[in-house]
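# what follows is a predicted protein model with its sequence.
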Amino acid sequence: MEEKILIDKETLKAIAVDTRLNILKLLFKKKYTLSDIAEILGFGNSTVKEHLDILSKADLIKKEDTERKWKYYSLTFKGRRLIEPREIKVLFAFITTLIAAVGMAFVFAKNFLIKGAQTFAAEAPKALNVMEAAKGTVVEESADIVQLAEETIITGTQISSYNLSIIMFVVLLVLIALSAFFFGMLLKKPQLIITKGGNKK
C-alpha cells in the first residue's frame, strides 16, 4: 500500500519558518531536549518551546514519555519523511545515471557509424599493397592471396571492434537498469496530500 503524508494547514504553518525547519533537521540526526535545542540554535527556552509546540501540533515531532527529568523530543514518521533527504539523493542518482546512459548510447551509436569508415581509411593502403604484390603472380594465386589478405584485415579489425562494442553495450545496459531502478524508487516515495483544513481524512 502506498504511504501518504498529509500536508495540512498546521503542517504548512510549521514548516514555513526556518527555525522550525532547523529544529526538524536537528532531530533528524538524534533526540534532543528542549535545553539542548535552545543551546544549539542560540534561542531562549521559551522561544524554542513555542516552536516545539507548533511542530508537535502538526504531528512532526513528539515528546517521549520517560522516567527521566529531562524530556526528549524526536521526529514522528511524518516529520522524518518530510525532512529525510532520501528522495533528493535518489533523484540525483537517477539524473546522473540517465545522463551517463544517454552519453553511452550516443558513443555506442557513433562508434558503429564511424568505425567502419575509419577502419576502411586506415586499412585501405595495406590492402592495396597486398593486391599490387599479388599482380606479379599467376592469376589463381593472385586471387587467393588477395582474398586471404582481405579476410585477415577484416577479421582483425572486426575482433577488436566487436570486443569494444560488447563492453560498451554491457555498460549501456547496466546504466539503463540503474536508471530504471532509481526511477522506480522515486515513484514509490510517499505521496504528499495538501488539504485546506487541519483535519486528517
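Nice, I can see it.

# only C-alpha atoms from now on, for both contacts and neighbour counts.
Fine.

# so for residue 7, what's the nearest residue that isn't a sequence neighbour?
residue 194 (4.5 Å; CA to CA, 6 or more residues apart in numbering).

# host element of residue 121?
Per DSSP states H and E: residue 121 is located in helix 86-134.

# which parts of this structure are helices?
9-14, 18-29, 34-41, 45-57, 77-83, 86-134, 139-187 (DSSP state H).

# would you list the ones you listed in a markdown table and tack on distance to residue 63 and mean neighbour count?
Listed next are the helices of the chain as a markdown table, based on distance: least, CA to CA, whole Å; neighbours: other CA atoms under 10 Å:
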| stretch | distance to residue 63 | mean neighbour count |
| --- | --- | --- |
| helix 9-14 | 16 | 18 |
| helix 18-29 | 11 | 17 |
| helix 34-41 | 10 | 16 |
| helix 45-57 | 8 | 17 |
| helix 77-83 | 13 | 18 |
| helix 86-134 | 25 | 15 |
| helix 139-187 | 31 | 15 |
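
# also this one, for the comparison:
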Amino acid sequence: MKKKLIFLTNIFLCILFIRFVSAAGTAGSLNINIIESQCLLDFGEGWNFFSFCRNLIDKNASNVFSSAENNYRYIMRWNQEKQEFDIFSPRSSRNPVPDLNDDESYFIYFYSNSYLDVNGTSPGDESRNLVEGWNAPSYQLGFSKTIDSLTLPIEYQYRYIMKWNLSRQEFDIFSQKSLKNPFGTIDQEEGFFIYSKEDLILNIFNMQ
C-alpha cells in the first residue's frame, strides 16, 4: 500500500524572542514556543495497512480515529508474541487494543476513502524489537527507504517482507532469495511485515 504524505505544518514552528547581552552586561533571555507537527494519512476503501507518520501524543484508539468514527469498522494489531491479530471495534465495549503503539503497523477497514489528521511529534532515529517469526513494525519517516538500506543491520537475519496492496487487497511479498521482487522500498508511513529468523532489534535511522 502506498499512501501520500501531506504535511499540514512544518516539523516545528519556533517563535524566538531574543534579548542579547549588551556591552554593559545586561542579562539575556530566549523564549521558544514549539507547535507539534501534523501530517495527513490517506486511506482507501477496504483494508489499509499503515504506520503512523508521527509519534502520537494521544494514543487512545477511539480518540485518534474520532474524526472518522462513522467511516471505519475495525482496527487490527499484530500480536507478535501470539503470532495472531488482536481486533478493535468501535462498536465493542471491551477491546484488546484500547491504546495504539507508534512502533507498530496497523490494519484498518474503511467503508470509503478517508483522511486522518495525525497530531504528534516528528520521529527521529527509531528502534523496533522483533521476535522470531512475523513482526509488524512501523515506518514513520517522511521519505522512502530501499529494502537493502532498511535491513542492512539485519541483512542475514530476516527472510521475508510483506506490504499490503490496497487495490488488490492482498499482500505483495519480498524475498531475499528472489531475483525479481514486486517492490524494493518501504514508502512513507506504509505498514509492513517482516519475518525474522531470531529475536533482534531493527534500527531505523532518520536519514536518506
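Arrived safely, thanks for sending. These numbers come from a predicted model, not from an experiment.

# any idea what the TM-score comes out to?
Once superposed, chain against chain, the TM-score is 0.20 (TM-score structural alignment, normalised by the length of the first structure); 79 aligned residues with a CA RMSD of 6.6 Å.

# and the helix holding residue 121 of the first structure, how far out from the chain middle?
Helix 86-134 of the first structure sits 24 Å away from the centroid of its parent chain (CA atoms, centre = their mean, to the nearest Å).

# helices or strands up against that helix?
helix 139-187 (3 or more CA pairs under 8 Å, 6 or more residues apart in numbering; DSSP states H and E).

# so which elements touch the helix it packs on?
Counting by 3+ CA pairs under 8 Å, 6+ apart, helix 139-187 of the first structure packs on helix 86-134.

# ok, and the closest non-adjacent residue to residue 4 of the first structure?
residue 191 (4.6 Å).

# could you check how many residues crowd around that neighbour?
13 (other CA atoms under 10 Å).

# was I right to think it contacts residue 5?
Yes - the pair residue 191 of the first structure / residue 5 is scored as a contact, 5.9 Å apart, by CA atoms under 8 Å.

# next structured bit after the helix or strand containing residue 74 of the second structure?
For residue 74 of the second structure, the host element (DSSP H and E) is strand 72-79. Beyond strand 72-79 of the second structure in the direction of the C-terminus, DSSP H and E gives the next helix or strand as strand 84-88.

# ok, now how distant is the residue nearest to residue 7 of the first structure from residue 52 of the first structure?
Distance of residue 194 of the first structure to residue 52 of the first structure, given as CA to CA, to the nearest Å: 22 Å.

# same deal with residue 39 of the first structure?
14 Å.

# residue closest to the middle of the first structure?
residue 93 (1.2 Å; CA atoms, centre = their mean).

# can you pull the contacts of it?
residue 182 (CA atoms under 8 Å, 6 or more residues apart in numbering).

# try it again with 10 Å
Contacts for residue 93 of the first structure (CA atoms under 10 Å, 6 or more residues apart in numbering) come out as 87, 99, 178, 179, 182, 183.

# quick revisit: helices and strands around the strand holding residue 74 of the second structure, which ones?
Under the contact definition 3 or more CA pairs under 10 Å, 6 or more residues apart in numbering; DSSP states H and E, strand 72-79 of the second structure sits against strand 46-50, strand 84-88, strand 106-110, strand 133-135.

# need those strands in JSON lines with mean neighbour count, can you?
Putting these into JSON lines (neighbours: other CA atoms under 10 Å) gives the following:
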{"stretch": "strand 46-50", "mean neighbour count": "24"}
{"stretch": "strand 84-88", "mean neighbour count": "16"}
{"stretch": "strand 106-110", "mean neighbour count": "20"}
{"stretch": "strand 133-135", "mean neighbour count": "21"}
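
# if we compare those, which one ends up closest to residue 127 of the second structure?
strand 133-135 (13.2 Å; CA to CA).

# so residue 108 of the second structure sits against residue 47, correct?
Yes - counting by CA atoms under 10 Å, residue 108 of the second structure touches residue 47, with 5.6 Å between them.

# overlap in contacts, the two.
Residues touching both residue 108 of the second structure and residue 47 (CA under 10 Å, 6+ apart) are 72, 73, 74, 75, 76.
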